[in-house]
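**Student:** predicted model follows, preceded by the sequence.
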Amino acid sequence: MDEKKIRALYAQNDISEVFANLKSSANGLSEAEAEKRLQKYGPNEIKKAEAESMWKNFFKNFTSMMAILLWISGVIAIFSGTLELGIAIWLVNIINGLFSFWQERAAKRATDALNSMLPTYVQVIRDGKKKQIDSKQLVPGDVFVLQAGNRVPADARIITATSMQVDQSALNGESVPESKTTKYQPGEGSYAESNLIYSGTTVVGGNGRAIAFATGMQTEFGRIAQLTQKEEKTESPLTNELSRLTKQISIIAVTIGVIFLIAAIFVVKYPFAKAFIFGLGMIVAFIPEGLLPTVTLSLAQGVRRMAKKHALVKELNSVETLGETTVICSDKTGTLTQNQMTIHYIWTPANEYHVTGNGYVNNGQIELNNKQLWYDENPDLHKLVQIAALDNDTSVEPSKKKGGRPKILGTPTEASLIIMAEKAGFDKQRVLVKYPRLKELPFDSDRKRMSTINRWNDTQAIVLTKGSFSDTIGRCDQIQVNGQVRAMTDDDRLRVKKVNADYAARGLRSMALAYRIIPKNEQINNLTVDDAENHLIFVGLVSMSDPPRPEVYNAVKKCHQAKIRIIMVTGDSKLTAKSVAVQIGLTSDKARVISGNELDQMSDEELRKALKEEVIFARVAPEQKYRIVKNCQANGEIVAATGDGVNDAPALKQADIGIAMGLSGTDVAKDTANMILTDDNFASIVAAIEEGRAAYSNIRKFLTYILTANVPEAFPPILFLFSGGLIPLPMTVMQILTVDLGTDILPALGLGAEAADPDVMNQPPRKRSDHLLNKQVILRAFVWYGLLESIISTGAYFFVNHQNGWPIQALAASGPVYMRATTMFLGAIVFAQIANVLNCRTNKISIFKKGLFSNKNIWFGIIFEILLFLFLTVTPGIQQLFHTTILNASDWIFLFLLPIPLVLIDEARKWLMFHRKNN
């Protein structure tokens, strides 16, 4: 039997049948029976997916495509006779793998610290007596007690309920709490049965008892968690892109190696063994050994920057994935909105009042025509505020932290009324002394009203009533206007209904407030609900909603500028969903709203077509949100999905990047997500996307920078080979190692920290067909920058030889002249790379416009590579190992002046490109 049928069975059957089915009673289970069931069903806990072993996580950092390429290149280096280079390459791989492992472990520890578990204790009835137990010990058939503020520990059928309201937003995304009673009503949307409660939800008002019929992984909470755990996680776009890049570089390196192998055999007449080693050396020269650690460290820098902006990234590659995002499938409640019911308007027959502020106590006021009003300045407002505050069981405790959210003890709806009254200057505790409560007529889901009877004076009492508009207006036969009470006419009713309809069309939820004076000598304790809530005097309406977060407006605007679509996917009603979407600028008023029921009737092809247009999804179930994400991906979109409830977890797992709320999110959502917002702020996503875009742009920048040095590194063997050995190698293997793993690393990391270009959020997300190693990178690295550096460094080599008698004398293959010539070749590459790193900082705009010294990390890198080069040239022992020597003063002057013309030449190129584009 499927879950829906099981739920229907427990919801629709008489409670006696439920007891019989579960072999229990209102007195609960015996201790002995509970122990047996615990052995049978297991502990009441949500089992997490079996995590990959620490060793598996450890070794995966050493087995990526690029890592494998480096292992192989190390082997090749050793076989080609350069043991030192091979060992160095392997050490780079090991250090990079250890760093990646440490970084992701640190993120996991931070995530674990955020996660909150299900309730620790629950009150159960065992052997007819109330007893507190660990919630893990709860079993099917247990009867347990619930009060306001309790988390529900299991799926259960309600036995008794007094004004019980349950916040089910963690399951269904609905911002308004559900009323729960012992009587079955199917309700609207998922998990809406009036007499069933679900694990992981929260009782926000009233109290009651229930009998558990599902615990642990058998609950709806557990079922969704299981669905999440079964979903295989796909590789991130950056992982795929780096794999592609590795293949491209491997093909280029091997092709060049084969060409030089053939040339060595047929041009220089090398024996095959010597030619083979020479070809292997060329392969190693064209593999950018510093790329992988630079990518890793750059992404780690992105992780740290995002953490400062309240976005905790669990996996390094997720940084770049954010930058590719084309669609955000966003939950509404608690993500786009504050998850806090707030009164916006008060309407009385005489006036409409505006309630300002974000909903918190003492933040805002009640206004009429922009003039602040206190509750006692107008008789109608006075009466309405009085009813709202006194006919209310919720209290609000101010936050102990400055600027923090108050603690609400009760339902969000009643809290909004209390807060409204405080904004009007109403002191509930002081007024209750004068008008003490005599009796309460609790809210129930049938009549959808709540009333209290309070002392009015020595001879009279007052009935204060609030409730849904349609269920309260019918009980009113009088109306108060400007403090005067008269009979309610048909015109009055039509006018009030029109006002209510107008509020509903704006996505606001209205509540009617009324009262009635009765003689105090009536038998108040024996007064029935029908008698008390009859012949009421209508006072007015309050309209409320869960307001959008203040910062979400600008965040949505930025997403639209960045050509990122936002699709709202919520469990809330169609009307509320569309109202919020239009209000915050998410969609236009013409957007199509698809309900969960309508979605069930759509084929995947119809859904994919709808997803290309303006669309909002309302009243959706967990499986449907997952389906929406999957079909977005089928349309070729890179999808980020946001959410905080367990209902969001399958979609978060399926998405290219799942984003969970750190403060309000469930542990299932946070475990599943790739990124956690530690401030629950949608605007933090936009900041993270900007960082992600910058990260990808920076990876491409330092890819250009690193590949450029490979061209002049390849020139020495070319000269040696095609001269038939007459030109000694201008650059040794250890000097190549100096550039690849020494001087280039820190400046490349500086590029990884480069600030995003000013227009980065005005550009569309990159296309999947736009790869890291594209035509522009190849032209800039291998043709433009690479060729310039090759000509300059080769010229420096020959210039030193020319100063010492070449071409009259043969080129020296050893000795002081050779050492100085190779040192100048190395120095020319190092100082040309200084110009290169500055040029790579921008693609289009002038480096002077962005700020020549604005990136301090790059200048630290430049200083480091100059000092490292100086250290290699003046340190005995090191000189012999790296074939370097002390340079003349004129050599140093040449090297220090070298970057200036290279920067100016590239500035001219950018200027020409800019003007050609504008023309």
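**Tutor:** On my side now, so go ahead.

**Student:** could you use CA atoms for every contact and neighbour count after this?
**Tutor:** Noted.

**Student:** touching, residue 289 and residue 89? I think so.
**Tutor:** Yes. Using Cα atoms under 8 Å, residue 289 is in contact with residue 89, at 6.6 Å.

**Student:** who touches both of these two?
**Tutor:** Shared contacts of residue 289 and residue 89, defined by Cα atoms under 8 Å, 6 or more residues apart in numbering, are found at residue 70.

**Student:** neighbour count winner among those two?
**Tutor:** Counted by other Cα atoms under 10 Å, residue 289 and residue 89 do not tie: residue 289 has more neighbours, with 26 against 23.

**Student:** hang on, residue 510 in a strand?
**Tutor:** Yes. Residue 510 forms part of a strand when assessed by DSSP: H, G, I helix; E, B strand; the rest coil.

**Student:** give me the nearest residue to it, chain neighbours excluded.
**Tutor:** Nearest in space to residue 510, with sequence neighbours left out and distances taken as Cα to Cα, 6 or more residues apart in numbering, is residue 543 at 4.3 Å.

**Student:** and the one you found, how far from residue 420?
**Tutor:** 11 Å (Cα to Cα, to the nearest Å).

**Student:** between the two, which one's more packed in?
**Tutor:** residue 420 (32 against 20).

**Student:** wait, isn't the more buried one in contact with residue 353?
**Tutor:** No. Using Cα under 8 Å, residue 420 makes no contact with residue 353, being 11.4 Å away.

**Student:** what about versus this one:
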Amino acid sequence: DGKILESFQLEIDESVLTGESLPVAKEKSDVIFSGTLISKGKGYFLVEKTGMQTRFGQIAQNLASIETDKTPLQKNLSTLGKILSIVAVSAAFLLIPIGLLQKRELSELILLAISAGVSAIPEGLPTVITIALAIGTAKMAKKNAIVRKMSAVETLGAVQIILSDKTGTLTKNKMEVKDFFLQKKDSLNFLLKVCVIGNTASLVQKGESGKFEAVGDKTDSALLIFAKEKIGDLNKITDDGKVIDEFVFDPKTKLITSIWEENDKRYVFVRGAPEKLLELSNLKPVEKQKIQKEYEKRAEKGLRIIAMGYKKISNSEIKDRKNLEKDLEFLGFVGIYDAPRDEAIDAIKSAKEAGIKTVMVTGDNEITALAIAKEVGLIEKDEDVLTGVELDKLTDDELEKIILNTTIFARTKPEDKFRLVKLFKKLGFVVGVTGDGVNDALALKKADVGIAMGETGTDVAKEAADIVLVDDNYSTLIRAVLEGRTIYNNIVKSIIYLLSSNLSEISLILIAAILKLPDPLLPTQILWINLVTDGLPALALASDNKNVSALKEKPRDPKEQILTKGRIIFISIVGFTLAFVLIIIFISLLKTQSEIFSKTAIFNLLIFSHLALAFLVRGKSMFKLNKLLFVTVGITILLQIIITTTPFFQALFKIGF
């Protein structure tokens, strides 16, 4: 980092640090930062800071000190695991004192208690969750969202607030001409000539599509594409003449001047700041005021105005720039801006429907930010915009009171976005942050889900992020939210299924023990039930089809436990009902059939009821096609038939007819 000693039309692209879409003109004594890019001019500067003392270095130091929090799912599963362990172990070892009172052998009771404990604990749950997240990661990768931290897949579905960049995320990060004004109706050809002649950008054809894109200065690129769209072949402008001389951008007058010769006539073409060009024009004061109102009206909509003028000259006038730029004929002006992405409007709408609040945090000015916010549907009418300067004046307590009513933060510094993330998290929200520059790294790491841009993102931003959007598109992020919600819903289905089936098993064994009945299930049978019903069907549920309607629902409360009151009631009703029904059947069979036949029947009935339960927990999508679920159920039924009818397995599992 350092201070400028001499500047010659120096412009620096600081978007990597500030997020501002246009290069910044630098004068003597201005500060410049390591890692930023010189887009125009040259200069000398005095190095004042290096390494970790630079702005980049400070960001790196702060990044290393940030501790990442556990995801909502990790917190929930940690609590669930402790509860299940205590309940399962207590229930299983309750069998030992009950059995001893009935004067049964201790060794037999210990074996039964251990088997029952295994049946009560859903040991397949960690595998199911890992595979569910892995499947979600693969699906998101196909949709241009690369997941770097697997736990972030599910967290994305719980996001309530997304702090989004403007440049490159909601916009194309490419300047375009949105509007233009002509002083006279027949001035268009001359205006287009001023756009093209002295232009430093170049047109490059994109593959075989026939489309062109401009390479070079962003403003010049926008003017070149505009001229190309209006006239088609730019050679029509340049073939009949040549540039005699040109004067580069003057940061004081904010003008660029070129001298053009065509058909033995010489012209001065000038473009730049509208207020300066009007001042130098030969228009009457009344006409100047009228044009000023026109360009100010467009500037209020966030457009950057580039005015054009020209005049004919003689050979003797070429060297004096001041004279060349006097008494110009004002041709008109164009309004350029960083246009919103085509998909941004639909993505913002989808986010609103999903109950997600999108907050724009940009380094750009407040007028541009407000204009883009309106265009993409982020806001419907004018709202207050908080700037970085205003943020600095507010304490955290003061900011907390207005933060939820503010949608746009402009002219922000990297520290501002980091501060906003901390405050939203303090208020109890699950926060997602998009970013591409080094300036975003702190906020990306602090957020519950950090989302970096793949095309324009720096390596620092990608390293700090949990997810990388390959196409830098906000709509990709919203599609990823749907995937995150689907994964959470599938994990919940798997947990409900596992706990309901395990509760029915442990309840069946406990009730039989209390009623002094023979053990309905033997240790080997219990382990087999766990193997076939806790494994494959639970995995199939974890990879269940997505329901698009999930994006119409509000994000879940991060404080809400996986086992809500409604889910506990469902698990209890299903688990205990199944156990009581099987006990009644068992008692009935013992009266008319042999003990081994009764146990065989209960063994098979329990497995088939668990398979039916796998469909029941799917709710409204019970009968929707899930190939993996149908295949796993089919395989389980086939294995169960083989075990029940084959003498070898009959002896192993102590079953028969």
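**Tutor:** That came through, no problem. All values derive from a computational prediction rather than experimental measurement.

**Student:** what's the TM-score once they're superposed?
**Tutor:** For this chain pair, the superposition-based TM-score is 0.94 by TM-score structural alignment, normalised by the length of structure 2; 657 aligned residues with a Cα RMSD of 2.4 Å.

**Student:** the residue nearest to residue 510 of structure 1: what secondary structure?
**Tutor:** Quick answer, by three-state DSSP: residue 543 of structure 1 is strand.

**Student:** which one in structure 2 is aligned with it?
**Tutor:** Matched to structure 2 by TM-score structural alignment, residue 543 of structure 1 sits across from residue 335.

**Student:** quick check: its match vs residue 621 of structure 2, distance?
**Tutor:** Residue 335 of structure 2 is 52 Å from residue 621 of structure 2, where distance means Cα to Cα.

**Student:** just residue 16 of structure 2 next, same as before
**Tutor:** Residue 16 of structure 2 is 47 Å from residue 621 of structure 2, by Cα to Cα.

**Student:** neighbour-wise, which of these two wins?
**Tutor:** Neighbour tally, residue 16 of structure 2 and residue 621, criterion other Cα under 10 Å: the higher count belongs to residue 16, 20 against 15.

**Student:** list the contacts of that one.
**Tutor:** Neighbour list for residue 16 of structure 2: 35-36, 436-439, 458 [criterion: Cα under 8 Å, 6+ apart].

**Student:** that one: what secondary structure?
**Tutor:** Residue 16 of structure 2 is classified as helix under three-state DSSP.

**Student:** what's the match for it in structure 1?
**Tutor:** When structure 1 is aligned by TM-score structural alignment, residue 16 of structure 2 is paired with residue 170.

**Student:** next: residue 535 of structure 2.
**Tutor:** Match for residue 535 of structure 2 (TM-score structural alignment): residue 745.

**Student:** separation between residue 783 of structure 1 and residue 711 of structure 1?
**Tutor:** Distance, residue 783 of structure 1 to residue 711 of structure 1, using Cα to Cα: 9 Å.

**Student:** about what we covered before: find residues that contact each of residue 543 and residue 420 of structure 1.
**Tutor:** residue 343.

**Student:** rewinding a little: look up how far residue 201 of structure 1 lies from the match of residue 16 of structure 2.
**Tutor:** As defined by Cα to Cα, residue 170 of structure 1 lies at a distance of 6 Å from residue 201 of structure 1.

**Student:** again with residue 834 of structure 1
**Tutor:** 59 Å.

**Student:** try residue 638 of structure 1
**Tutor:** Separation of residue 638 of structure 1 from residue 201 of structure 1 (Cα to Cα): 32 Å.

**Student:** residue 710 of structure 1 now?
**Tutor:** 59 Å.

**Student:** okay, residue 783 and residue 711 of structure 1: which has more neighbours?
**Tutor:** Relative neighbour count places residue 711 above the other of residue 783 of structure 1 and residue 711, with 21 against 14, counting by other Cα under 10 Å.

**Student:** for the stretch 651-800 of structure 1, which segments count as strands?
**Tutor:** Counting by DSSP state E, counting those that start in this stretch, the stretch 651-800 of structure 1 has strands at residues 657-661, 675-677.

**Student:** between those, which gets nearest to residue 101 of structure 1?
**Tutor:** strand 675-677 (17.3 Å; Cα to Cα).

**Student:** show residues contacting the closest one.
**Tutor:** With contact meaning Cα under 8 Å, 6+ apart, strand 675-677 of structure 1 is reached by 111, 310-314, 318, 657-663, 670, 684-685.
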